[in-house]
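Peer 1: Can you look at this prediction? I've put the sequence above it.
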Amino acid sequence: MMKKLHGMGALLLSALAILTFTAVSSAATLPDDVQAIVKRGELRVGVKSDVPGFSMQDLSGNYAGMEVDLAKKLAEAMGLKADDVTFTAVTAKTRGQLLDTGDIDMVLATFTITEERKNIWNFSSPYYTDAVSLLVKKNSGISGYADLVSKRIGVAEGSTSKDALIKAAKENGVTLTDTNNIQTFPDYPSIKAALDAGQVQAFCVDGSILSGYLDPSTEILTSVRFAPQEYGVATKLSNKGLAGFVEEQIKGWLSDGSIDKIIAKNGVTPSFKK
């Protein structure tokens, strides 16, 4: 009996040694900048706090949404736990700054990929594609670009929506200008409040974001959709290893349907197909 117990103990120790060796070997294959995150025991991620379906912070300080779930999945792919993610609320204006200073490791915050931005930060393949639209009051009389000439349109600081709107209007024979038609705000709730107060007559941003601000008095214009917006995971330009790791995961999850399931789980409109 003692021999059997001794033999079982030896087998258990051998199995434990194999598992430990496998875990160490797996961790050792991660890029240095990813290993640094694992060693710290915390993945720091910048997310929005005010975008329903993507990332919303509740009164208890907790975050929920598809980008939150995606961040947790990335942490687990590193060998961390989902609870090892620390979220920081960012805006279109602050997200890049916080990446550059190293306060956060990555951004998942409806961050549109552009050629200009790719010179400043690393971006993964897009995990979601949207298009810009307008949220207006149902009684606004706005049905197309021509109706915007004498109107004020609210956009978020640091977003790409303003330039995209002016370009799309021009392509439709309508001239809009920064001075006469555009008003910037620090965040999306501020734009919605301005719309309700009549300070602006339209709220311009990606359609999926606008859907979170719909109420019985408003509508999203299906006649005004332009500039497809591809959202990617952004990392600091110098963190090439982390960027490569993230890209590998995102491409795999796009291929196997994991990201589609996360989108559906959070009630987000399916990714726009160009």
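Peer 2: Noted; the coordinates are in hand. The model shown is predicted, which means the values in this text are computed figures rather than measured ones.
Peer 1: Going by C-alpha atoms from here, please, whenever you check contacts or count neighbours.
Peer 2: Fine.
Peer 1: The longest helix anywhere in the chain - contacts with which helices or strands?
Peer 2: Taking DSSP state H as the criterion, the chain has its longest helix at helix 2-28. Identification of packing neighbours for helix 2-28 by 3 or more Cα pairs under 8 Å, 6 or more residues apart in numbering; DSSP states H and E yields no helix or strand.
Peer 1: got the buried residues for that helix?
Peer 2: residue 27 (16 or more other Cα atoms under 10 Å).
Peer 1: all strands of the protein, in order?
Peer 2: 43-47, 50-51, 55-57, 63-64, 85-89, 106-107, 121-123, 128-137, 153-156, 182-185, 202-206, 218-220, 226-231, 234-236 (DSSP state E).
Peer 1: And for the second one, what's in contact with it?
Peer 2: Residues from elsewhere that reach strand 50-51, judged by Cα atoms under 8 Å, 6 or more residues apart in numbering: 56-57, 188-189, 209, 212.
Peer 1: which among those end up buried?
Peer 2: The buried subset of these - by 16+ other Cα under 10 Å - is 56-57, 188, 209.
Peer 1: returning to that earlier point: got a markdown table for the contacts of strand 50-51, with distance to residue 160 too?
Peer 2: Output for the contacts of strand 50-51, formatted as a markdown table (distance: Cα to Cα, whole Å):
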| residue | distance to residue 160 |
| --- | --- |
| 56 | 21 |
| 57 | 24 |
| 188 | 14 |
| 189 | 18 |
| 209 | 14 |
| 212 | 19 |
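Peer 1: here comes the other one, which I'd like you to weigh against the first:
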Amino acid sequence: MKSTRVALAAFAAVGALTLTACSTADPGETDDTGNTGGEEMTDEGDGGADAGEGLRIGIKFDQPGLGFQDGGDYTGFDVDVALYVTEQLGYSADQIEFVEAPSAQRETMLQNGQVDMIFATYSITDERDEAVDFAGPYFVAGQDLLIRSEDEGTITGPESLDGLDLCSVSGSTSAQRVVDEYAAGANLIEQPGYSECIQFLTGGQVDAVTTDDIILAGLAAAEGSGALQVVGSPFSEENYGVGLPDGSDMCEDINAAIQAMIDDGSWEAAVEANTEGTGYTPNAELNPPEMRGCAS
């Protein structure tokens, strides 16, 4: 596991690499006072962090547009939210250490104190909520389809995939959901990662790729030619939360920081910057998200 202290990275489009979406079978997504929360945070045993020591933040390293490592730079929407939130909590960018947080290891990393919080397309579920705490959500994603722009109007949602080829990663539950619930005649094509699915889509071997909509938008933005677009008809709901150690006292401050990001326009700007050129817009019925309450 590699981690590097970083400054706030500029928005950048990057090449699509293999990633595992939160929808795979492997687990795994206010005030304006500038409250730092530094005096209220307790030591590690109380589930808090000391503002003088810095923070270890778990992110994905291989999700273009969300959490991506390129040398010493870290880019993506999750990264932008993490940096905004931690600044509101009183931490400067050079106090943040980004740590790779693979989907299957996120609960363990929080429980073992390897990270202080996680921003990594970490969907809030009842099962996970028993093991760790969550603040947020900071985004509500939905399963969607990525298609070639030339097929706009022909492929309009999962119901239109009968007889067509659909790609997703091996072991993913998202492609099977399409067949089970929407298009029994769709042909499933499994690949080791989404980079392979993107190559198949641009090469014409498949007609669509499926996973969470904002992940698809990040992949399309990284591809960069404008040849791919998200259909924009999500058919699930994934609440991306900030993962915290069980018993953390930071939830309320994090929720306030996320709300401040929404209120001052930074949240919308971050979404747009990381999905530019894809035609993607978040589901307006669900986004910007409403903060859920923090457990007492």
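Peer 2: Thanks, I have it. As the structure is a prediction and not an experimental result, all values here were calculated from the model.
Peer 1: re the thing from before, the contacts of strand 50-51 of the first structure: which two are farthest apart?
Peer 2: Using Cα to Cα, the pair of the contacts of strand 50-51 of the first structure lying farthest apart is 57 and 209, separated by 14.7 Å.
Peer 1: most tightly surrounded among the strands of the first structure?
Peer 2: The highest average neighbour count among the strands of the first structure, using mean count of other Cα atoms under 10 Å, belongs to strand 106-107 at a mean of 28.
Peer 1: which one in the first structure is aligned with residue 61 of the second structure?
Peer 2: Correspondence of residue 61 of the second structure to the first structure, assessed by TM-score structural alignment: residue 49.
Peer 1: OK, contacts around that match?
Peer 2: 55-57, 63, 89-90.
Peer 1: 10 Å - rerun?
Peer 2: The contact partners of residue 49 of the first structure, by Cα atoms under 10 Å, 6 or more residues apart in numbering, come to 55-58, 61-65, 87-91, 109, 187-188.
Peer 1: and if you look at residue 159 of the first structure?
Peer 2: 91-93, 111-112, 184, 205.
Peer 1: Looking at those, spot the one nearest residue 246 of the first structure.
Peer 2: Once Cα to Cα is applied, the member of these that ends up nearest residue 246 of the first structure is residue 111, at 15.0 Å.
Peer 1: ok, now how distant is the aligned residue in the second structure for that closest one from residue 150 of the second structure?
Peer 2: Alignment note (TM-score structural alignment): residue 111 of the first structure maps to residue 122 of the second structure. In this view, residue 122 of the second structure and residue 150 of the second structure are 32 Å apart by Cα to Cα, to the nearest Å.
Peer 1: The residue mapped onto residue 249 of the second structure from the first structure: neighbouring residues, count only.
Peer 2: When the first structure is aligned by TM-score structural alignment, residue 249 of the second structure is paired with residue 241. Residues within reach of residue 241 of the first structure, counting by other Cα atoms under 10 Å, total 15.
Peer 1: Next: residue 156 of the second structure.
Peer 2: 16.
Peer 1: residues contacting it?
Peer 2: By Cα under 10 Å, 6+ apart, the neighbours of residue 156 of the second structure are 145, 147, 230-233.
Peer 1: among the residues you listed, which two are most distant?
Peer 2: Most distant of the contacts of residue 156 of the second structure, by Cα to Cα, are 147 and 233, 12.0 Å apart.
Peer 1: so where do the helices sit in the stretch 151-296 of the second structure?
Peer 2: Taking DSSP state H, counting those that start in this stretch, the helices of the stretch 151-296 of the second structure run over residues 174-181, 194-203, 213-223, 251-263, 266-274.
Peer 1: Out of the ones you listed, the one nearest residue 47 of the second structure is which?
Peer 2: helix 251-263 (10.3 Å).
Peer 1: tell me the average deviation of the closest one from the first structure after fitting.
Peer 2: Aligned to the first structure and superposed, helix 251-263 of the second structure gives a mean residue distance of 3.2 Å (mean Cα distance after the TM-score superposition for the first structure).
Peer 1: what packs against that helix?
Peer 2: Counting contacts by 3 or more Cα pairs under 10 Å, 6 or more residues apart in numbering; DSSP states H and E, helix 251-263 of the second structure is packed against helix 77-88, strand 133-141, strand 238-244, helix 266-274.
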